[in-house]
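Colleague: Quick one, structure for this:
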Amino acid sequence: MPREDRYDRVKRAVDISVSALGLFVSAPLQAVIAAVVLAAHGRPVFFRQARPGLHGEVFELVKFRTMRHPDDTHVTDAERLTGVGRFLRSTSLDELPSLWNVLRGDMSLIGPRPLLVDYLGRYSPEQARRHDVRPGITGLAQVSGRNSLSWEDRFALDVDYVERRSLALDLSIIGRTVVAVLRRQGISGEGEATMSPFLGSALSSDHGQDRVVGA
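Modeller: So this is what the prediction gives:
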């Protein structure tokens, strides 16, 4: 069996085991978070959005909602992002429901972050290689600067992960993820409450980032 096939099988087994255990262990915490989100933001508690996964196939990403609904006084992401939402994002607690996506096979624990469906036609052929693997809850770009990276640097790291993926690299990323979350590094792009949109390699600015509208 080729090395990559063995790795993919082991990784999928780890994803299933860890996500199932994580959902079970975190169930009481998620119940508390859901109650807090309901009180702070109202319904719905969960943010759901179509995202491209392996080979660009679209799935529904699930996270805790971190923004209030837009209204006359809360229009921009900076205005809609609440204190509760900012805390959930900075601690990555908003990602806990995404363990369900991992268990289903939509995502992996480690891999390039799933971005917007609208971006599929904006990638260069090299950047599109990020979809050669399942997207992840965390990944090489997230532990190398997260949203403070330029789009080009971020995609280069995604492709680097695709080329070098291994269990050793995954373990390294997990360790670095713990450190990044504890330090709350790179939560937002420069001058952004969340992230600014990717317009394509020829159009994106040096510090352009992805804004997840309505998250």
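
Colleague: Could you use CA atoms for every contact and neighbour count after this?
Modeller: Fine.

Colleague: what helices or strands is the helix or strand in which residue 22 is found leaning on?
Modeller: Taking DSSP states H and E as the criterion, residue 22 maps to helix 3-41. Packed against helix 3-41 by the contact rule (3 or more C-alpha pairs under 8 Å, 6 or more residues apart in numbering; DSSP states H and E) you find helix 83-91, helix 99-104, strand 108-110.

Colleague: buried ones in that helix?
Modeller: 11-12, 15-16, 18-20, 22-23, 30, 33-34, 37-38, 40-41 (16 or more other C-alpha atoms under 10 Å).

Colleague: and this one, so I can compare the two:
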Amino acid sequence: MIRVVLALFALFVLVGAAVANDQGGGVLVYGGSGKAGWGIMADVPQGWTSDCCTYAKAIGVNLALYQGEWTGKPERVILLNVWDRTLPTLQAELDADRRQYMQRDPKATIEPLPIVASANMVCKGVFYRGSDHEDDAVVFCEPPTSSGVRVSWSMTVADADPERSNLLKIFAHIAGRANYMSCRSGCSSTPNARGH
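Modeller: You can find the predicted model right below:
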């Protein structure tokens, strides 16, 4: 019982810390199998909406961050996806993603996307310049090996978007500052989110 109380206290302290940042707030997205749960704390920029359970669920991701109202278009939407680890390494995930992208768009170009990873996840980024003038920033992160999951952040942005540079900075900030948390017992099996 004391562990549960201490864990809840730590969670509220972390949520409070996310609220106190200068970007507008934070969100905690969580899920798990009941044996090993996970949580991701992420900043939410001022004026952005965090959605785990309506649009995000409909498109099959754990979290969607977007400005203002949902448009249904992929541009300017930051997506978080958490899945059970199936490939042996983070590099293997990145390589598989590159292959899939190039199969869809053989004329695309690929560049590394520098990302400063959080203290408790190793992250690698890639930037796809699509031949359709829609570009994709993708960051794959690996929480501690015992978690059994991998994490990705992604965002599509148009070449001609006047806010492109700022949007990519926001994306890098969110992906780079995301914080992984784990739960070993008494975890919820339903992905969810709490925002503040």
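
Colleague: What TM-score do the two superposed chains give?
Modeller: The TM-score (TM-score structural alignment, normalised by the length of the second structure) is 0.28; 100 aligned residues with a C-alpha RMSD of 6.0 Å.

Colleague: out of the helices and strands packed on helix 3-41 of the first structure, deepest packed?
Modeller: For those, the largest average neighbour count (mean count of other C-alpha atoms under 10 Å) is found in strand 108-110, namely a mean of 26.

Colleague: Check which element follows that one along the chain.
Modeller: strand 136-138.

Colleague: Now the element after that following strand, going C-ward?
Modeller: helix 151-164.

Colleague: Report the buried residues of that following helix.
Modeller: Result for helix 151-164 of the first structure [16+ other C-alpha under 10 Å]: buried residues 151, 152, 154, 155, 156, 157, 158, 159, 161, 162.

Colleague: State the distance from the fourth one to residue 11 of the first structure.
Modeller: It refers to residue 155 of the first structure. 22 Å (C-alpha to C-alpha, to the nearest Å).

Colleague: same check, this time on the third one
Modeller: Distance of residue 154 of the first structure to residue 11 of the first structure, given as C-alpha to C-alpha: 23 Å.

Colleague: Go through the buried residues of helix 3-41 of the first structure and say which is closest to residue 136 of the first structure.
Modeller: Checking those against residue 136 of the first structure with C-alpha to C-alpha, the nearest one is residue 15 at 10.2 Å.

Colleague: where do the helices sit along the second structure?
Modeller: 2-19, 55-59, 90-104, 164-177 (DSSP state H).

Colleague: Tell me which of these sits most buried.
Modeller: The most buried one of these (mean count of other C-alpha under 10 Å) is helix 164-177, showing a mean of 18.

Colleague: What is it packed up against?
Modeller: strand 37-43, strand 149-158.

Colleague: what's the angle between that helix and strand 37-43?
Modeller: 140 degrees (axes from the mean of the first three to the mean of the last three C-alpha atoms, to 10 degrees).

Colleague: so how many other residues sit close to the residue lying closest to residue 168 of the second structure once chain neighbours are set aside?
Modeller: Spatially, and ignoring its direct neighbours in sequence, residue 168 of the second structure is nearest to residue 137 (7.8 Å; C-alpha to C-alpha, 6 or more residues apart in numbering). Residues contacting residue 137 of the second structure under the criterion other C-alpha atoms under 10 Å number 21.

Colleague: thinking residue 34 of the first structure is in contact with residue 64, fair?
Modeller: Yes. Between residue 34 of the first structure and residue 64 there is a contact under C-alpha atoms under 8 Å: 7.4 Å.

Colleague: tell me how far the ends of stretch 157-170 of the first structure are from each other?
Modeller: 14 Å.

Colleague: which non-adjacent residue is nearest residue 23 of the first structure?
Modeller: residue 99 (6.6 Å).

Colleague: do residue 84 of the second structure as well
Modeller: residue 149 (4.4 Å).

Colleague: wait, isn't that neighbour in contact with residue 142?
Modeller: Yes. Proximity of residue 149 of the second structure to residue 142 meets the contact threshold set by C-alpha under 8 Å, at 7.4 Å.

Colleague: What separation is there between residue 139 of the second structure and residue 172 of the second structure?
Modeller: Applying C-alpha to C-alpha to residue 139 of the second structure and residue 172 of the second structure gives a distance of 9 Å.

Colleague: I meant to write residue 81 of the second structure there.
Modeller: For residue 81 of the second structure, the distance to residue 172 of the second structure - C-alpha to C-alpha - is 16 Å.

Colleague: rewinding a little: dump the helices and strands packed on helix 164-177 of the second structure into CSV; add distance to residue 11 of the second structure and mean neighbour count as well.
Modeller: Output for those, formatted as CSV (distance: least, C-alpha to C-alpha, whole Å; neighbours: other C-alpha atoms under 10 Å):
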stretch, distance to residue 11 of the second structure, mean neighbour count
strand 37-43, 10, 23
strand 149-158, 20, 22
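
Colleague: would you turn the ones you listed into JSON lines with distance to residue 124 of the second structure?
Modeller: Converted to JSON lines, these look like this (distance: least, C-alpha to C-alpha, whole Å):
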{"stretch": "strand 37-43", "distance to residue 124 of the second structure": "17"}
{"stretch": "strand 149-158", "distance to residue 124 of the second structure": "10"}
